[in-house]
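Undergrad: what follows is a protein structure lacking sequence information:
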C-alpha cells in the first residue's frame, strides 16, 4: 500500500462524483438518491478551493485516486460532521476505508472539534462497523419516512473527541 492523501484541488472537477459513483455502484439507487448532492459537493469545492483543501481530500494508491472524504466544520468547536465518504468498489474490504477515516479524524481533531458526527444508513453495515471500530458510538436511529428514499433508517454516530 502506497497510500497518500491528496488535496482535492490536485484533481480535475468531477472527481468527487466519479469516486462516489464507483463506491456506491453496488446499488444504483444510491446514485439516484445522492447523485445530485455529490455533484453539488463537487461544484462547491471546486468553486471554493481554499475550503476544498481544508475540508476534503482524495485518497490515492500510487497515482490512482481510490477514495474521497469531506467534512463540514461550520459548527466548530462544538462539532464537525463528516459528509460524503467512500472508497471505490475494487478497493473495498482492504482497509483503505479505515485508513481514509483515520486520516480524516486526525485532521478534524487538529481543528479542535469536541465531537465528530457521521450518519450512515441501515443498509451500509460495513460502514457501521468501520465507524464503530474507530470509536464512534451509535447515538440515534431515525426512521426514514421519505417515500422517495429506499433507506429504512438513518444511523447517527458520534465520536466524543474529549474522551479519546
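TA: On my side now, so go ahead. Bear in mind that the values here come from a model prediction, so they are computed numbers and not experimental data.
Undergrad: could you use CA atoms for every contact and neighbour count after this?
TA: Will do.
Undergrad: at the geometric centre of this protein, which residue do we find?
TA: Closest to where the C-alpha atoms of the chain average out (C-alpha atoms, centre = their mean) is residue 85, at 1.9 Å.
Undergrad: need the contact partners of the helix or strand hosting residue 85.
TA: Assigned by DSSP states H and E, residue 85 belongs to strand 79-87. If you take C-alpha atoms under 8 Å, 6 or more residues apart in numbering as the criterion, strand 79-87 is touched by 19-20, 22-24, 38, 66-74, 96-97, 108, 113-119.
Undergrad: just the buried ones from those, in PyMOL syntax?
TA: Typed into PyMOL, the next command selects the buried ones out of these (criterion: 16 or more other C-alpha atoms under 10 Å):
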select buried, resi 19+20+22+23+24+38+66+67+68+69+70+71+72+73+96+97+108+113+114+115+116+117+118+119
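Undergrad: take a look at this one as well, against the first:
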C-alpha cells in the first residue's frame, strides 16, 4: 500500500466531481440532489488552485486517485470545518478515509485552529464511526427537513484541539 496525498492542482478539472459521484453511487438520490453542488465545488477549486492546494488534497493509492478531502478555514482560529471527505466506492472499508481524515487534521493543526467540526448524516453510519474513531465527539443532531431528507438527520461532530 502506497498512499500519497497530492495537491489538487496536480489533477485535471472534474476529478473532485467524479470521485464524489463514485463515492455516493450506492444511492442515486445523492447524485440527483447534489450533483450541481459537486460540479460547483470542483469548478471553484480549479478556478482557485491556491485555495484548493491549501485547503484540501487528493489521496492516491499506487498513483490512482481514490479520494479527496477539503476544509474551510475561514472561521479560523475559532474552528475549521471539514467539507467533503470522499473515498471511491471500491476502496471503502479499508481505512483509507480515516487515514485521509487524520492527515487533514494534522494539516489543520498547523494552521492554529481551536477545533475542527464536521457534519454527516444519520444514514452514513460508516462515516459516523470513522469520525468517532478519530476522536470527534457528537455535538448535536439536527432534523433534516430539506430535499435531501432521504439521508436522515444531520449529525454535527467536533474535535477540540
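TA: Right, received. Where do you want to start? These numbers come from a predicted model, not from an experiment.
Undergrad: follow-up on the earlier one: how big's the offset between the following helix or strand past the strand holding residue 85 of the first structure and the second structure?
TA: Downstream of strand 79-87 of the first structure, the first helix or strand assigned by DSSP H and E is helix 96-109. With mean C-alpha distance after the TM-score superposition for the first structure, helix 96-109 of the first structure departs from the second structure by a mean of 0.6 Å once superposed.
Undergrad: list the buried residues in helix 96-109 of the first structure.
TA: By 16+ other C-alpha under 10 Å, the buried positions in helix 96-109 of the first structure come out as 96-98, 100-101, 103-105, 108-109.
Undergrad: for it, name the packing helices and strands.
TA: Here helix 96-109 of the first structure touches strand 64-72, strand 79-87, going by 3 or more C-alpha pairs under 8 Å, 6 or more residues apart in numbering; DSSP states H and E.
Undergrad: need those strands in JSON lines (columns: distance to residue 8 of the first structure).
TA: Listed next are those as JSON lines, based on distance: least, C-alpha to C-alpha, whole Å:
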{"stretch": "strand 64-72", "distance to residue 8 of the first structure": "9"}
{"stretch": "strand 79-87", "distance to residue 8 of the first structure": "13"}
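Undergrad: tell me which of these sits nearest to residue 143 of the first structure.
TA: strand 79-87 (19.4 Å; C-alpha to C-alpha).
Undergrad: what's the average distance of that closest one to the second structure?
TA: Relative to the second structure, strand 79-87 of the first structure is 0.5 Å off (mean C-alpha distance after the TM-score superposition for the first structure).
Undergrad: tell me the angle that strand makes with strand 64-72.
TA: 160 degrees (axes from the mean of the first three to the mean of the last three C-alpha atoms, to 10 degrees).
Undergrad: read off where strand 79-87 of the first structure ends up in the second structure.
TA: On the second structure, the counterpart of strand 79-87 of the first structure by TM-score structural alignment is residues 79-87.
Undergrad: can you pull out the helices in the second structure?
TA: 15-23, 28-47, 49-54, 96-109, 125-134 (DSSP state H).
Undergrad: in CSV: the buried residues of helix 96-109 of the first structure, plus distance to residue 55 of the first structure.
TA: Below are those laid out as CSV (distance: C-alpha to C-alpha, whole Å):
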residue, distance to residue 55 of the first structure
96, 19
97, 17
98, 18
100, 13
101, 13
103, 12
104, 9
105, 11
108, 9
109, 12
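Undergrad: return the distance of stretch 18-34 of the first structure from the chain's centre.
TA: Relative to the chain's own centre, stretch 18-34 of the first structure is displaced by 13 Å; criterion: C-alpha atoms, centre = their mean, to the nearest Å.
Undergrad: how long is it end to end?
TA: For stretch 18-34 of the first structure, the first and last residues are 13 Å from each other (C-alpha to C-alpha, to the nearest Å).
Undergrad: state the distance from the residue lying farthest from the centre of the first structure to residue 12 of the first structure.
TA: Distance to the chain centre peaks in the first structure at residue 147, reaching 24.5 Å (criterion: C-alpha atoms, centre = their mean). According to C-alpha to C-alpha, residue 147 of the first structure and residue 12 of the first structure sit 35 Å apart.
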